[in-house]
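Asks: the sequence and its predicted three-dimensional model are supplied below.
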Amino acid sequence: MNDPTICRCEGVTLRQIEKCLTVPDTSVSLRELKLQTRAGMGICQGRTCMPLLMAIADASGRGLSNDAGLPRNQPIRPIAMADLMNVVSKPERSVAE
């Protein structure tokens, strides 16, 4: 495998991450890696790829030391249309009742 996938959710490869880390004379934060490559923006919100991203950034010598990482959002999950219709179709009770 010549170019392994690091972030499976977004299809980000090692080559894409290394390209971001090759900017001369600058350090790159994990947030910057995320913004430039979309790694960590998938459904798992970086729970799978973040350890790999941190290891790659550390090994390159271009990652920021003491980088706090990224805030994680709650993962999304599908909701059935029937559930949405039940919420919308229920009439609201008035205060007078």
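Replies: Done, it's in. Since the model is a prediction, treat every value here as computed from it, not as a measurement. Residues are numbered from 1 along each chain as shown.

Asks: from here on, contacts and neighbour counts on C-alpha atoms
Replies: Fine.

Asks: how near is Arg62 to Leu70?
Replies: According to C-alpha to C-alpha, to the nearest Å, Arg62 stands 17 Å off from Leu70.

Asks: same question, Ala39
Replies: For Ala39, the distance to Leu70 - C-alpha to C-alpha - is 11 Å.

Asks: which one of the two is surrounded by more residues?
Replies: The residue with more neighbours, out of Ala39 and Leu70, is Ala39; 26 against 15, by other C-alpha atoms under 10 Å.

Asks: so what's that one up against?
Replies: Under the criterion of C-alpha atoms under 8 Å, 6 or more residues apart in numbering, the contact partners of Ala39 comprise 6-7, 10-12, 33, 46, 49.

Asks: which ones are touching the closest residue to Thr48 other than its chain neighbours?
Replies: Leaving aside its sequence neighbours, Thr48 sits nearest to Cys7 (C-alpha to C-alpha, 6 or more residues apart in numbering; 7.4 Å). In this structure, Cys7 makes contact with 13, 39-40, 46, 48-49, judged by C-alpha under 8 Å, 6+ apart.

Asks: then this one, side by side with the first:
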Amino acid sequence: MEGVDDSNMIICRCEEVLLRDIITSIQNGAETLKAIKMETRAGMGICQGRTCRVLLEQAMTFYTNIDIREFNNVSYKNPVRPISLADLSQSRKDPS
């Protein structure tokens, strides 16, 4: 990460969180993955962190010098059951 401007690198695709958002959050005092998650929404998108968790942990380790094994305090929840938009729209009751 040194020598190259990585600040526009996407960390969380679902919520469009960039590395610079993570760095800003750390500079503002976030010291845990949960704090970063709450401030930036990283890991809160449709994949629930399955895609970005590793990148988020690596960024936290690099910019805070905290051991990656200390980041087990964040839970990523899978959706209960995937549902298509068509199924969702059919289940809506007509108010009339």
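Replies: Thanks, I have the structure now. Small disclaimer: the values here were computed from a predicted structure and weren't measured.

Asks: sorry, back to before: filter the contacts of Ala39 of the first structure to the buried ones?
Replies: If you count burial by 16 or more other C-alpha atoms under 10 Å, the buried members of the contacts of Ala39 of the first structure come out as 6-7, 10, 12, 33, 46, 49.

Asks: let's have the residues you listed in TSV, adding distance to Asp83 of the first structure and secondary structure.
Replies: Formatted as TSV, the entries for these read as follows, by distance: C-alpha to C-alpha, whole Å; DSSP: H, G, I helix; E, B strand; the rest coil:
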residue	distance to Asp83 of the first structure	secondary structure
Ile6	35	strand
Cys7	31	strand
Glu10	28	coil
Val12	34	strand
Leu33	37	helix
Gly46	28	coil
Cys49	32	coil
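
Asks: can you name the two of the residues you listed that are farthest apart?
Replies: Every pair in these was compared (C-alpha to C-alpha); the two farthest apart turn out to be Glu10 and Leu33, at 13.0 Å.

Asks: now the helices for the second structure?
Replies: Secondary structure of the second structure (DSSP state H): helices located at 19-27, 33-40, 53-64, 85-90.

Asks: I'd like those helices written out as CSV, with distance to Ser7 of the second structure added.
Replies: Formatted as CSV, the entries for the helices of the second structure read as follows, by distance: least, C-alpha to C-alpha, whole Å:
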stretch, distance to Ser7 of the second structure
helix 19-27, 5
helix 33-40, 15
helix 53-64, 11
helix 85-90, 34
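
Asks: burial measure for the corresponding residue of the second structure for Arg15 of the first structure, as a count.
Replies: Alignment note (TM-score structural alignment): Arg15 of the first structure maps to Arg20 of the second structure. Under the neighbour criterion other C-alpha under 10 Å, Arg20 of the second structure is assigned a count of 16.

Asks: what's around Gly69 of the first structure, how many residues?
Replies: As a burial measure, the neighbour count of Gly69 of the first structure was computed by other C-alpha under 10 Å and equals 14.
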